[in-house]
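K.L.:
My questions are about this predicted structure, shown below with the sequence.
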Amino acid sequence: MRSIVMLDAADARMLIDRAIAAASAIGVPQNIAVVDAAGALLAFHRMDGAKPYTADFAIAKARTAAGLWASTAQLAEVALPGQRGFGLNTLRGGEVAVLGGGVPVTAAGKVVGAIGISSGTVHQDADIAQTAVQEFEALAARAQPTEPAR
């Protein structure tokens, strides 16, 4: 039997809080989505002033990052014409997002979920998502009990 590490509601709140702080620091209100490893929505937050239409983009970015185990910024690079992933964005009825702002969350080397950010520029979205995940993973790593020395 395998043990599975999963994000929970408290983890999702921590990720959202970190994304809000990063977005506030640069003055860009955002739509923020957190999904589990299967792409199921755990939490969503739209900051005051975020573009309402991009809420669905944040969710799509998070689902794409969780499902493909890669940041959507990385996927954007391989989805360009002439690249090995060209047309990736047309899969699953166009649900695959290839705009920066989706970043997988990992624990013990496994993808356990993802965050999606949308409402700023693609670079702002990607930077905020990356910052939130790095800060969350650093906190989670410090909270993990360590194995006793043998």
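P.N.:
Yep, it's here.

K.L.:
Please make it C-alpha for all contacts and neighbour counts, starting now.
P.N.:
Noted.

K.L.:
a helix runs through Ile32, doesn't it?
P.N.:
No. Counting by DSSP: H, G, I helix; E, B strand; the rest coil, Ile32 is not part of a helix but strand.

K.L.:
Against that first model, consider the following:
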Amino acid sequence: MNGITLQQAQQAVAAAQQKARDLNLKMNIAVVDAGANLTAFARMDGAWLGSVDIAIKKAKTARYFDMPTGDLGQASQPGGSLFNIEVSNGGLITFPGGLPIKNAQGDIIGAIGVSGDSVENDHTVAEAGMQALQ
């Protein structure tokens, strides 16, 4: 399986940044490769410092489990089958803003994580980055 290239990762970050600008948001945007290694990152001017770690962990979480972080969050609620999963793997993020990135063949090549505003806006910005590579 081929992982995301630096050029592709930077393209995803640029598209996410543009969406954030369109929505007048200040975001941290992280892209990881197929091995969940940080490949590209941007902290927009004025974005929350605390969201740097969250954006990276959202991207890693989306890649570790090959699903949107919000979907994992639904399964990890009290009483859910994955309750407390967020304490595994050195800490996961189980709310929206992390999405797997697939290539044209449908293989997961990496993931994007965005943090800096509401989880709905984080997801919207991450989706723009992901879609830039579809």
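P.N.:
On my side now, so go ahead. The structure displayed is predicted, hence computed values, not measured ones.

K.L.:
Let me know whether my guess that Ala126 of structure 1 is in a helix holds.
P.N.:
Yes. According to three-state DSSP, Ala126 of structure 1 belongs to a helix.

K.L.:
what stretch of structure 2 does the lengthiest strand in structure 1 fall on?
P.N.:
The single longest strand within structure 1, with elements called by DSSP state E, is strand 110-118. Here strand 110-118 of structure 1 aligns to structure 2 at residues 107-115, judged by TM-score structural alignment.

K.L.:
ok, back up a step: compared with structure 2, how much does the longest strand of structure 1 deviate?
P.N.:
Compared with structure 2 after the fit, strand 110-118 of structure 1 shows a mean deviation of 0.6 Å (mean CA distance after the TM-score superposition for structure 1).

K.L.:
which residues does the equivalent of Trp48 of structure 2 over in structure 1 contact?
P.N.:
Under the alignment (TM-score structural alignment), Trp48 of structure 2 pairs with Lys51 in structure 1. Neighbouring residues of Lys51 of structure 1 by CA atoms under 8 Å, 6 or more residues apart in numbering: Gln30, Asn31, Ser119.

K.L.:
Just give me the neighbour total for Phe86 of structure 1.
P.N.:
Per other CA atoms under 10 Å, the neighbour tally for Phe86 of structure 1 reads 15.

K.L.:
Which residue is the nearest non-sequential neighbour of whichever residue in structure 2 pairs up with it?
P.N.:
By TM-score structural alignment, Phe86 of structure 1 lines up with Phe83 in structure 2. Closest residue to Phe83 of structure 2 apart from its sequence neighbours, by CA to CA, 6 or more residues apart in numbering: Ser76 at 4.0 Å.
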